[in-house]
Each structure stands twice: as C-alpha cells, then as structure tokens.
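Visitor: got a structure for you, letters missing:
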C-alpha cells in the first residue's frame, strides 16, 4: 500500500517535469531557431515478490511476481527537426536549411546557434546583436589580383567595412568579340565621306588609368584592298587627344610601333593570325594578345623626363574559335567589347550573402568583391549539445567535437539570406501532450488519494 503512495508521487513529480518542458516549448513558439524538447519516461526498478521457476516434468514454469515502484524520466531530448523559414528582407538575417549551426565567439569560448538574426556593430563586425557574440567565418585575401577565401584556415571574426574605399585600378585587359561583315566594301582612294562610313567599323570601350580617370578606346577596322580576308585595325585612346596619348600597339611590345595591325581570317570566317607594324606574326594557335600603350595625361615623368605610359592587352580571341572571338561572317558587323577590368575608385555601399555563405561587397564603382565566408559547424550527436541560453548551445562530453567547414559539405545545410528559421514547436501536438500530461498527473493524484483512503480503513479496524 505504501508502494502505491510513492508510485503516485513519482508519477506526479515526473509528469510535472513533462509539463515544465511543454510549457517551455509553448513559451518559445515564436523564438527564432528554437528546437523543442521532448520528455521520455521509463519505469523504475521493480520489487520482486517471487522469482520465476523453470518447468519440471510434473508442472509447468512459473512467471516472476514483481511490483513496480513508479516512473522516472528516461531522457529530455532536444528535437532538431527543421523549422519553417520566414522571409524578413533584412540582408543580415540568415536561415539554415538542413543540418548545421552558426559559430559564435566570446573571446576564446565557442557557442553554436540556429538563430541567424545577425547585425553589424559600429566596427563593421558581424555579431549576434542581443549578446554581442561574434559570428565566425573566413575573411578573403587578395592573391594575384583575385579575392580568395581559405576555408581550411581557422575561422575568425567577420568584418564588413561598409563605406571603405576600393582603390582605382588601371585597365589591364580588354576583350573583343565582334563580327566584321565579310561583305563590307573596300574604301577606295578618294572615296566620299559616306562611302568611307560604309567601309569602316568602329568599336568603342571605356578604359581607366592608374588614377581612375576614364578614357575612350576606339578600334577602327577597314578592309585591306586586294586581299579577300584581311582587315586593318587602327587603335586610338582618346582620339581627340591623339597627339598626346600616342597610342601604340604590337605583339609582345609596343616599342617603335605605330597604332595599326593586320587581322587575317581563314575561309571559315575565324581568326587565322595577326601581323603587327614590325611584321611580327602570331602563332598558329592560342589567344591573340596585342600589347597596347598610351601616354597618361597629367602624370609624373620618370628620371629621364619621359611621361608615364600605360600598357594593357587587347584580346582579339582564340585562333580558329567562333566563341567570344573576332570573326568575319557575311552578317551585319557587331560592336562588342565584352569586358575590360579597370575601374575608378569606389566605396562599399552594401553587401549580399549567397546560399553558400559567401559575403560579397557591392561598391559604388560597379565592382563586386568577395569579403568573406560564414563558417558552419556540425556534430556527430547534435542531441548531446548543452543549452547555454540566448538561443545558443555548447559542446558536451556526448556531442562530439564541432566539425567546422563550409555549408553544403559533410552534411551541412545551405544558407538563405534575408530569412530566419522559425521555432519547430507544433502547438497542436503540444496542446495534445498538455492534455495527456494533465490526465496523467490527475490519475497519479487519485492513486495517492485512494491509497490514503485504504490506509484510513486499516486504521479504523482498531475501533
């Protein structure tokens, strides 16, 4: 009889624990990235009144007689199912689709979270605004003119320097991919201005010097008389100031050259070779790169009093190719300089984050530059993480060490900028669990009340 009292007590206590977990789940129904808890019960040790007996030749076996001593909490598990994603439009909000955690740092102490409601502090550091914990990732560094992110390195704080300068860069490469009409007429000597206009084709492209000043590159093509598949190219930088810029072009060098070259096409309309003013001819394969130089206005002169000359490559494409290359087909001539890599000075206006966590800066001069990449962590047993408050977790003895790397690799999910992961609490199931928990609590209370009534009956036997 006393056993039933203590069984009822254990039932009430542990159902209260379950109600505590349900209450916490309901309280966090609107907490970003929250993962609900679940209580699992198991019976306590049983008192054996008599043991089991094996069958004999005379009688069969006998089962043991045992009385259970109540219930206990077997585990309180954190359920890491995916929460719904909610679009916020805030560029620093990031949701994780799939497994993984963001990494936050407080000094040398690491925390892990699914809540991606981040922001920038006054130093431009990407942080969790409520606690100031710093988001971890890899900053990009420049290697041979390109921004490279070394994801094998140890993650560090991510700094997005909004308003910082992007220095001007001189143009180093200009790529052409135009078509020169096979049926363009040859300009005869003494031709009228109208006939000259019909027989030439001009390509224009803005380029930049070391100061970020803008210049106009003009490439003029005309048919070579007496040859079926040759064109003469004439290059000018700032044609209205041609006497000062002194544009020169050649294969490998511009020393002693003028600003003209000859383009040779084969019978398929593709590039065959280029000949510069010194008679140098390109190889039979590969890209055709013409070194082009011009005098930069208002620059310091060297020790010999010579003005600064800037050199860049004029890329006509690949010999024998039909893609992104100068061609000669019986089709309308096209004006197409598909790229140049110079720009003026700019400032970091804004930034964007893609699904792999790459942070790209958008500058006022039209350039995009990789700033860094957000790191992610995964665990062999994420259910073994300990909650540390503020929507964060820390490692435990049973979670395993954090496996830190890029999103989308080794089981890590992808990121979605401008969105947040909602709580995975389902109110329907929580309210249902609340009802069954209440019934369990009441039933265990009735067990105690009934046992008490039986004890009163025993006590009344003396009267």
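Guide: Structure's in. What do you need? All values reported here derive from a predicted model rather than from experimental measurement.

Visitor: CA only for contacts and neighbour counts going forward, please
Guide: OK.

Visitor: now for stretch 189-208, what's the gap between its first and last residues?
Guide: Criterion Cα to Cα, to the nearest Å; first-to-last residue distance in stretch 189-208 is 36 Å.

Visitor: that one: how far from the chain's middle?
Guide: Using Cα atoms, centre = their mean, to the nearest Å, we find the averaged C-alpha position of stretch 189-208 to lie 46 Å away from the chain's own average C-alpha position.

Visitor: pull out the buried positions in it.
Guide: Across stretch 189-208, burial judged by 16 or more other Cα atoms under 10 Å covers 196, 199-208.

Visitor: before we go on, here's another structure to hold up against the first:
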C-alpha cells in the first residue's frame, strides 16, 4: 500500500515539475499563459461504502489548468504589432484551420496579407474601396497600390467678414490727350493720404523721360504714343514714291521695291529696324503710322507727278491715377483744364489691385486627374440693399488659377447678412451654396489638361454632387460664413479632393482599425481586426505556437470588433508579455522538488520495513 501511495506522489510531483518547468521556459514567450497542476486525493471505495476508517491510496493529477490573466504590455518598433488589453483572442487562419492567440507579433507576407510569424493569416472585417468597414470577415490584406486621386466636389468655407469694413470707392482719373509739347516746362503735384509727389518737367525733356518721371509717383501710370494718319493711299503708284518715316533725329527710308498695295506698304514699314514704329491700315485704306515711344513722328513722300508731302505729329501722353492732383503750375491752358477735371468714382473689382476688394482667401482644389489648382475667393463690401438697416451685402468673386469661374467675370455672387451677422442667403439660396459649373481645368500654359471639364450643355447638375461625379462642377458652401464686428478670419476651410498618393505607413487604432497613410496626406481604413471570446476560456485546447483551438467545453466563439461588449481594446506597436511570474515559479519549483523527495522517502521507508520482515527467521 505504501509503495503505491509513494509512487502516486512521485508521479504527481513529476507532473508538477513538468508544468513549472514549462512555465519557466516560456517566461519570455509573447502571449503565453502560465499553467498550474491541480491534484486530488485517492481513496479505495466500494459500491456500498468505504468503511469507517478509510486510508487514502495516494494522489492523482486532476487537471492542468491555464491562467488567462492579463500579461504586461510592452512597446515595440513594429507598427503592426498588437496587444489585447482585456479579454479576447486574435482569430487566425492556419490554412483553413481556425486558431486563436494572444500573441500579436504580426507582419505582412509577399501577397500583402497580415500574418503572424507562423504565416497564419489574421482575420478581420474588410473595408470597401472607399474605406467603409463591413461586417464581412476575411483575411486582412494591405493593398500597396497608389491611392487614386479624387476630384473636388465640395468646398466649405467657414469664415468671418469684418462688418466694420467700409464700401470701397476708387478715385480714377484718366487723361488721354495731353500733348507732349504742352507738358514740357510744367510742374504737377499728386497727393494721397497726406503724402505728395511733385513732378517737374523740363522744357526740352525727352518723351521717355517725361513718362518715367510721371510713373515714379506712387499710384500713377503713364504711357506715350504718336499716331500720324497719312491719308488714303489705296490708289497710289508706289513705284514712283520715296517714303521717309521716323523722328527728326533718326529718319528711316522705306524700301518700296515691289510694293504695289497699301497693305504691303504697311508690312514694309513694320519691318524696319526701329521696333517702336508700326503701321496700320483701316477698312477705308487710310494709312496710320505710330511711334510707340511718343517721339515726334514725321512722314515724307514724293513722286514724279505730285508735289512733295511733309507732315509731322507730336506725341500724346496718357496718364492714369487714383491720387488727388493739386498745385498744377502750368503755362498751358490745356494742361490746367485737363487736370482740373473731377475724378470718376467707381468700385471696379480688379483681382490684381488689393484696393478693389476687402478680403480674399485661397485654397487648393483638385481635378479628376489629381492635379492641384488654386482657388481664390474675393469679398467686396457693397452698399446695404436695405439702406443700412437690417441687411448687409457683399459681392463674392471666384477665380481658379487666375481665371474667373462661377460667372463672376460678368456678375458677382451676392451674399446677404441679417442684423445679427448671420448669413441670410447667397444668390437667394438660404443654404449659402454656389454651384461652380464653368471650370475647365488647365495646365500652367493655359491649355486644357485632359481632366473632366464643365457639364455638357443642357445637362442638369444637382447638389450635392452625386457620386461618381462626371464633370468638374463642384459646390462652394458659404453656409457657415458670418459678418461680425471683428477681424476677417478663416475659421475652417475644407474640400474633399486630393491628389494621388503612395503608401507611406500604417497605423492601428484602439478599435483595431488598420489605416493606410499616403504621401498625399490622406488615410484610408483597410480593415478591422476581429477578436473572439468564449464562455469557457479554460475549455480551449492549447495546440502549440501560442495558439488554442475551440473545443466542446469552450463553446463556440463570440466574434466582434475590439473595444465592444466584453472584448478588450488594441494597443498598437505593442505586444502582451507572458503572464508567468518567474519568482513564483522558482518557489514552486523548490516545493515540487521537496514533494518529490518526500514521496521517494515514503517508498524508501516501506522498502526498509519490507526488508526487515523478509530478514525474520
């Protein structure tokens, strides 16, 4: 009896040593769950009972039970490594066999599938081409193709227009018929915002110098030209003519050899070396010669039958300015009268002149090929349509790559605001939406680049733009625009287009969603890791490689997304370490060793007693 009891103790202690040794050997195994041997005593018993003083028959191993407690989470350098913080198992496809694991050391195989280090494919919920997650479970795969571009179909501008801005009025003065001779020996002063520029013109000033002096004044532009109408020469016999053109200092003889028409004469004049001289012929055959620098222009021609012709013209200076003109020191009545003409007050929008608009903002949009284009919105405050009570109005101009769109080259959009600074409507639309349907995407040289252009004539465009879009039409949404008494500011400006992009990295969220990052700044969900839980986790059967399989005792798996129900969340770039406490296992090893020695002592003592009996004589 004692032999059997001691032998059962040896077997049990040996199993305990095996379990403890296995725990110690896997102390550094990612996702490993430690085990513990559970024992039960043995008693001899019959159908009718075990007697009044039963003696035990030893011990037996009832079960080796695994502990599925949480292990420590440590960070790694691999973005696809995942650790489960809480309950649940990764679902793995091992060539058709489904396994479950807590080891999240994942990578990508040659086909782009997410696998563990035994090439078992990770299961998850796949996403469609637009990145929308579905409930379909399959192998997770990382697509390495370029992300296709997406054209802009909606641009939302959330901004504030400063209600304190005044209605712009420009003072524009134009003098287009001031003789160069009249301007000589004159003095003109241009004033603006308390500053002044005085231009003194000498009596013998060259025309180019006069123009240069005028343009040196802030806000002043000037040019000069001389036009000399020669007359009707449609029936002239040019073979007998001699023609000299130019200013007094550098006359030019025109070669008339072969000239038979006034049009040929015009072409011959334009071919002379002095490129500042040109010629034109009107529909009545009248020849006009122009000196683009404004110098005195002379034309002489003679033939055998007609008397000599000699005619000259002095250049005319054109001046344009938005400055006030004062202090005209003039000996010419013509100049004095010209500068005393009242300025014309206008509010002409000019995108090149910042003085003609109150605010502007730009953003990048994309065509169907993924090419970027600059869209600029200009805002010009207008007189209140309500006489300044309860309503304010702004004109909105739109340009793409410097060209007007939305018909604003002819008529601007009208944005109206109520007394609280809130948008009432844009072009009568209370939603503040503007449909841009006249944009033709172009290259830098101004030619169409092959992307989708405006909708065909008669094609009806509805908003929002349906998917997939078939033209370059898009919606400019100003619905969140306000007009408060604060500085102009762009609070938010978003558009839904982007250029093509290459895969640059992967991210994993706490919900186990795999995001692909692209070089164009976009991200797209590729799928979501699936987790499984069981009603009886201890019923799972370990099959090696830190994996388990489903058994009858475990029940069927309950599969769902991370961080839902009782399932844990995902820690990216992390792994779950073994939950083995090495210190505890070393103590257990000592205990198992002593138990083994003690049971061996029982057998040794029984042997000694038996030997004593055998030695009796």
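Guide: Arrived safely. Small disclaimer: the values here were computed from a predicted structure and weren't measured.

Visitor: TM value for the aligned chains?
Guide: Taking TM-score structural alignment, normalised by the length of structure 1 as the basis, the two superposed chains have a TM-score of 0.84; 414 aligned residues with a Cα RMSD of 2.4 Å.

Visitor: re the thing from before, so which of the buried residues of stretch 189-208 of structure 1 are in helices?
Guide: With helices identified by DSSP state H, the entries of the buried residues of stretch 189-208 of structure 1 that belong to them are 196, 199.

Visitor: in JSON lines, list the buried residues of stretch 189-208 of structure 1 along with distance to residue 24 of structure 1.
Guide: Output for the buried residues of stretch 189-208 of structure 1, formatted as JSON lines (distance: Cα to Cα, whole Å):
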{"residue": "196", "distance to residue 24 of structure 1": "84"}
{"residue": "199", "distance to residue 24 of structure 1": "81"}
{"residue": "200", "distance to residue 24 of structure 1": "78"}
{"residue": "201", "distance to residue 24 of structure 1": "75"}
{"residue": "202", "distance to residue 24 of structure 1": "72"}
{"residue": "203", "distance to residue 24 of structure 1": "69"}
{"residue": "204", "distance to residue 24 of structure 1": "67"}
{"residue": "205", "distance to residue 24 of structure 1": "64"}
{"residue": "206", "distance to residue 24 of structure 1": "62"}
{"residue": "207", "distance to residue 24 of structure 1": "62"}
{"residue": "208", "distance to residue 24 of structure 1": "61"}
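
Visitor: and the buried residues of stretch 189-208 of structure 1, which is closest to residue 291 of structure 1?
Guide: Of all these, residue 291 of structure 1 sits closest to residue 207, with 14.6 Å by Cα to Cα.

Visitor: would you confirm that the closest one contacts residue 236?
Guide: No: taking Cα atoms under 8 Å as the definition, residue 207 of structure 1 is not a contact partner of residue 236, at 11.7 Å.

Visitor: anything in contact with each of these two?
Guide: With contacts taken as Cα atoms under 8 Å, 6 or more residues apart in numbering, residue 207 of structure 1 and residue 236 have residue 217 as neighbours in common.

Visitor: what's the average distance for the longest helix anywhere in structure 2 when superposed on structure 1?
Guide: In terms of residue count, the longest helix belonging to structure 2 (DSSP H) is helix 582-614. Its matched residues in structure 1 lie on average 1.0 Å from helix 582-614 of structure 2 after superposition (mean Cα distance after the TM-score superposition for structure 1).

Visitor: how about that helix: buried residues?
Guide: Within helix 582-614 of structure 2, the residues that count as buried by 16+ other Cα under 10 Å are 582, 585, 588-589, 592, 595-596, 598-600, 602-603.

Visitor: what range in structure 1 matches it?
Guide: On structure 1, the counterpart of helix 582-614 of structure 2 by TM-score structural alignment is residues 427-459.

Visitor: how far does that stretch sit from the chain's center?
Guide: Per Cα atoms, centre = their mean, the displacement of stretch 427-459 of structure 1 from the mean C-alpha position of its chain is 53 Å.

Visitor: got it, and stretch 91-102 of structure 2?
Guide: Using Cα atoms, centre = their mean, the distance between the centre of stretch 91-102 of structure 2 and that of its chain works out at 39 Å.

Visitor: who touches it?
Guide: With Cα under 8 Å, 6+ apart as the test, stretch 91-102 of structure 2 has contacts from 30-32, 83-84, 88-90, 119-124, 139, 530-532, 546-550, 576.

Visitor: strands - which of those residues land there?
Guide: 83-84, 89-90, 121-124, 139, 531-532, 547-549, 576 (DSSP state E).

Visitor: which two of these have the greatest separation?
Guide: Within those (distances taken as Cα to Cα), the two that end up farthest apart are 139 and 576, at 22.3 Å.

Visitor: the more surrounded of those two?
Guide: Comparing residue 139 of structure 2 with residue 576 by other Cα atoms under 10 Å, the one with more neighbours is residue 576, at 25 against 19.

Visitor: wait, isn't that one in contact with residue 83?
Guide: Yes: in this structure, residue 576 of structure 2 is within contact of residue 83 by Cα under 8 Å, at 5.2 Å.

Visitor: thank you kindly, that will do.
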